[in-house]
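1. structure of the sequence below:
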Amino acid sequence: MADAKFVEKVDEEPGLPGKEANLDPTPEYMPRYPGSGRLKDKVAIITGADSGIGRAVAILFAREGAKVAISYLSEDEDAKKTARLVEDEGSEALLFAGDLGHKDLCERIVAETVAKWGRLDVLVNDAGEQHPDKNITDITPEQLQRTFQTNIFAQFYMVQAARPHLKKGAAIINTTSVTMYKGSPGLLDYSATKGAITAFTRSLSGNLVEDGIRVNAVAPGPIWTPLNPAGGSPPEKMEHFGESVPMGRPGQPNEVAPAYLFLACADSSYMTGQVLHPNGGSVVNG
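-> Next up is the predicted model:
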């Protein structure tokens, strides 16, 4: 089927999504502990898994026994490295390049994953983009639509495609943000999408709870990934990125990934509609 009003990638920050290989220092993505089989024989789809938080989640899930489908926009080098790291953990990986704003792509990712491995147990909606603007009048219609298309429409598309394959015990984990709770004067459209994601998470959890499918979210604070250095934050802010949180530093992807593992496995069997907050100590409501 044709996509409805698909908006092409905007060129305001041509460095996005950014290459993790170019970051100095390199983000810490390797798991810190041995696996314990918490996702043994499970199959997971992780969007935005070529780098950053998504890469760390993919490797951790693989270490815990899951096969992992990796969705990403265009950073082939990063994505291939993530796939190698998954395989180094003794697991298997599938790679899917393309824009999740295309509903057809979301359907293909799910269909080919299920065709390859016969099931789908965990969906992690992590892909996202952000474009800083000091004034609301600087946000173009194309940027506004583009940010919503990537950050929230794609989550709807992925869940719609995955839903027929999710059985009792399955888990959906969405990535929201601390900006949903604290706001961000320079990320108006991005923060608005993160508010939508939290509402989507809470609403979807109630929609699926009777079928035994849990839906939760993670709201990271400032994490050292390619998103901000590649244009997601103004250059003048990068020198002190993350210093404003109580811990005084940005977090590392492998400090966030365990939150996704907890929500994906049976350890969180009595949790749905909830949000976890790996954010360096910022106290937020909810």
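
2. switch to C-alpha atoms for all contacts and neighbour counts from now on
-> Will do.

3. list the buried ones in stretch 243-254?
-> By neighbour count with 16 or more other Cα atoms under 10 Å, stretch 243-254 contains the buried residues 245, 249-254.

4. and stretch 119-139, by the same measure?
-> Buried residues in stretch 119-139, defined by neighbour count with 16+ other Cα under 10 Å: 119-133, 139.

5. strands - which of those land there?
-> Mapping the buried residues of stretch 119-139 onto strands (DSSP state E) picks out 122-125.

6. contact partners for the residue nearest to the spatial centre of the chain?
-> The residue lying closest to the centre of the chain (Cα atoms, centre = their mean) is Asp126, at 1.1 Å. By Cα atoms under 8 Å, 6 or more residues apart in numbering, the residues touching Asp126 are 46-49, 53-54, 174-175.

7. with Gly37 instead?
-> Contacts for Gly37 (Cα under 8 Å, 6+ apart) come out as 63-65.

8. now show me the structure for the sequence below, then we'll compare the two:
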Amino acid sequence: MTRATPDDPRNAHHQGGFPPQTQSQPGLTSATHPTPDHGESTYEGHGRLAGRRALITGGDSGIGRAVAIAFAREGADVAIAHLPEEQEDADDTLGLVREAGRTGVSFAGDVRDEDFATSIVTETRSALGGLDILVLNAGYQHDIDSFSELRTDRMRRVFDTNLAGLVFSARAAFPDFEPGASIIVTASIQSFNPSPGLIDYAMTKAAQVAFVKALAEEAGPRGIRVNAVAPGPIWTPLIPGTGWDAEKLAHFGTDTALGRAGQPAELAGAYVYLASEEASYVSGAVLPVTGGKSL
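-> Prediction:
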């Protein structure tokens, strides 16, 4: 039998840095160059999540879109939450979910709003007939030149999006989860290796790891698993919207062992694994997908 030659991970996707570009938050896929790869043409499902029902916050683009595509192709119905300004991206993501033959629904709002972050759980259960997988992926970051320039309003947006919104949705979902349910948080390499220019973002990501470990202790006796994925530098619309200058974009991801930034598609398998029966003995874990950067 002839074996396929594995791809060289150093050049499996875009190599080198990225051209100068800026976006206001939230960033959009259509304005991100080059276009991120979410696995649209490459991800192949194998029924590992057949019959499951998932809610993904920040599911319109970037990592969230890649997870939505993968979950749908693995047999799950998918709900996504997104900001109203991201409707174009959300519609594209739902189209890909439905092309896979699964139900796809979206909810427009801001997870900083407790009523919205809570209601999406109820609405997902109503639309999909239940909820088995909660992916807490919505996030916000911005760059600062020095700590003295950290603005309170932007800091609060980071804290409220990355922490309060996460807690609102998880708290709403948790009481009615059945054994076998799974919560997956998108943490970050910043949880363990923080950058001064992202100090408030890094603080929230470290807090997310504490959330995962603490909730996993409580959830385990009920048969519920709680885990996190810690991405390294991944090319998504969030990056042009961070406020980095041309030099930082030109070197984005080139300091990893593999010498390049990752693509959203390269994270999808980690979320599928953590949501699937293959990870039945995995809880309280932080799975790094960092291109070789150490946690």
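
9. the longest helix seen in structure 1 against structure 2, how far on average?
-> Across structure 1, the longest stretch assigned as helix under DSSP state H is helix 188-208. Its aligned residues in structure 2 lie a mean 0.5 Å from helix 188-208 of structure 1 after superposition (mean Cα distance after the TM-score superposition for structure 1).

10. tell me which strands and helices the very next helix or strand once past that helix is in contact with?
-> Remark: after helix 188-208 of structure 1, the chain's next helix or strand is strand 214-218, criterion DSSP states H and E. Where contact means 3 or more Cα pairs under 8 Å, 6 or more residues apart in numbering; DSSP states H and E, strand 214-218 of structure 1 is packed against strand 171-175, helix 188-208, helix 253-264, strand 275-276.

11. change it to 7 Å
-> Here strand 214-218 of structure 1 touches strand 171-175, helix 188-208, strand 275-276, going by 3 or more Cα pairs under 7 Å, 6 or more residues apart in numbering; DSSP states H and E.

12. please identify the most buried of the ones you listed.
-> Of all these, strand 171-175 has the most neighbours on average by mean count of other Cα atoms under 10 Å, namely a mean of 26.

13. which SSE is immediately downstream of that one?
-> Note on strand 171-175 of structure 1: by DSSP H and E, the next helix or strand toward the C-terminus is helix 179-182.

14. that following helix vs structure 2, average offset?
-> Averaged out, helix 179-182 of structure 1 is 1.0 Å away (mean Cα distance after the TM-score superposition for structure 1).

15. neighbouring contacts of that helix?
-> Residues outside helix 179-182 of structure 1 that contact it (Cα atoms under 7 Å, 6 or more residues apart in numbering): 191, 194-195, 284-285.

16. which element is Arg102 of structure 2 on?
-> With DSSP H and E as criterion, Arg102 of structure 2 is part of no helix or strand.

17. translate it into the numbering of structure 1.
-> Aligned by TM-score structural alignment, Arg102 of structure 2 pairs with Ser91 of structure 1.

18. for that match, give its distance to Ile70 of structure 1.
-> Distance of Ser91 of structure 1 to Ile70 of structure 1, computed by Cα to Cα, to the nearest Å: 13 Å.

19. please apply the same query to Ser268 of structure 1.
-> For Ser268 of structure 1, the distance to Ile70 of structure 1 - Cα to Cα - is 23 Å.

20. which residues touch the aligned residue in structure 2 for Val122 of structure 1?
-> Counting by TM-score structural alignment, Val122 of structure 1 corresponds to Ile133 in structure 2. Contacts here follow Cα under 7 Å, 6+ apart; on that basis Ile133 of structure 2 touches 53-55, 181-183, 275.

21. since we're on the nearest residue to Glu85 of structure 2 once chain neighbours are set aside, how many residues are nearby?
-> Nearest residue to Glu85 of structure 2, sequence neighbours excluded (Cα to Cα, 6 or more residues apart in numbering): Pro26, at 7.3 Å. Residues lying near Pro26 of structure 2 (other Cα atoms under 10 Å) number 18.

22. so the longest helix of structure 1 matches what in structure 2?
-> Alignment of helix 188-208 of structure 1 against structure 2: residues 199-219, by TM-score structural alignment.

23. part of a strand, is Asn151 of structure 1?
-> No - using DSSP: H, G, I helix; E, B strand; the rest coil, the assignment for Asn151 of structure 1 is helix, not a strand.

24. what does it align to in structure 2?
-> When structure 2 is aligned by TM-score structural alignment, the residue opposite Asn151 of structure 1 is Asn162.

25. what sits against that match?
-> 138-140, 204.

26. one more: Thr35 of structure 2?
-> For Thr35 of structure 2, the contacting residues are Thr29, by Cα under 7 Å, 6+ apart.

27. what's the helix or strand for it?
-> Using DSSP H and E, Thr35 of structure 2 sits in no helix or strand.

28. and it, how close does it get to Ala265 of structure 2?
-> 12 Å.

29. cool, Val185 of structure 2 as well?
-> 17 Å.

30. aligned to Ala230 of structure 1, what sits in structure 2?
-> Using TM-score structural alignment, Ala230 of structure 1 lines up with Gly241 in structure 2.

31. how many neighbours does the residue nearest to that match when sequence neighbours are not counted have?
-> Using Cα to Cα, 6+ apart and skipping the chain neighbours, the partner closest in space to Gly241 of structure 2 is Gln23 (4.6 Å). For Gln23 of structure 2, the tally of surrounding residues (other Cα under 10 Å) stands at 16.

32. again with Val114 of structure 1
-> Close neighbours of Val114 of structure 1, defined as other Cα under 10 Å, add up to 17.

33. leaving out sequence neighbours, find the closest residue to it.
-> For Val114 of structure 1, the spatially nearest residue (Cα to Cα, 6+ apart) is Leu120, at 6.3 Å.

34. list the residues that contact that neighbour.
-> Contact partners of Leu120 of structure 1, counting by Cα under 7 Å, 6+ apart, are 43-44, 114, 165-166.

35. next step: those residues restricted to helices.
-> Members of the contacts of Leu120 of structure 1 lying in helices (criterion: DSSP H): Val114.

36. of the contacts of Leu120 of structure 1, which ones are shared with structure 2?
-> Retained in structure 2: 43-44, 114, out of the contacts of Leu120 of structure 1 (criterion both residues aligned by TM-score structural alignment, their matches' Cα atoms under 7 Å).

37. just the element for the residue nearest to Gly206 of structure 1 when sequence neighbours are not counted, please.
-> Nearest residue to Gly206 of structure 1 in three dimensions, chain neighbours excluded: Gly273, at 7.3 Å (Cα to Cα, 6+ apart). Using DSSP H and E, Gly273 of structure 1 is not contained in any helix or strand.
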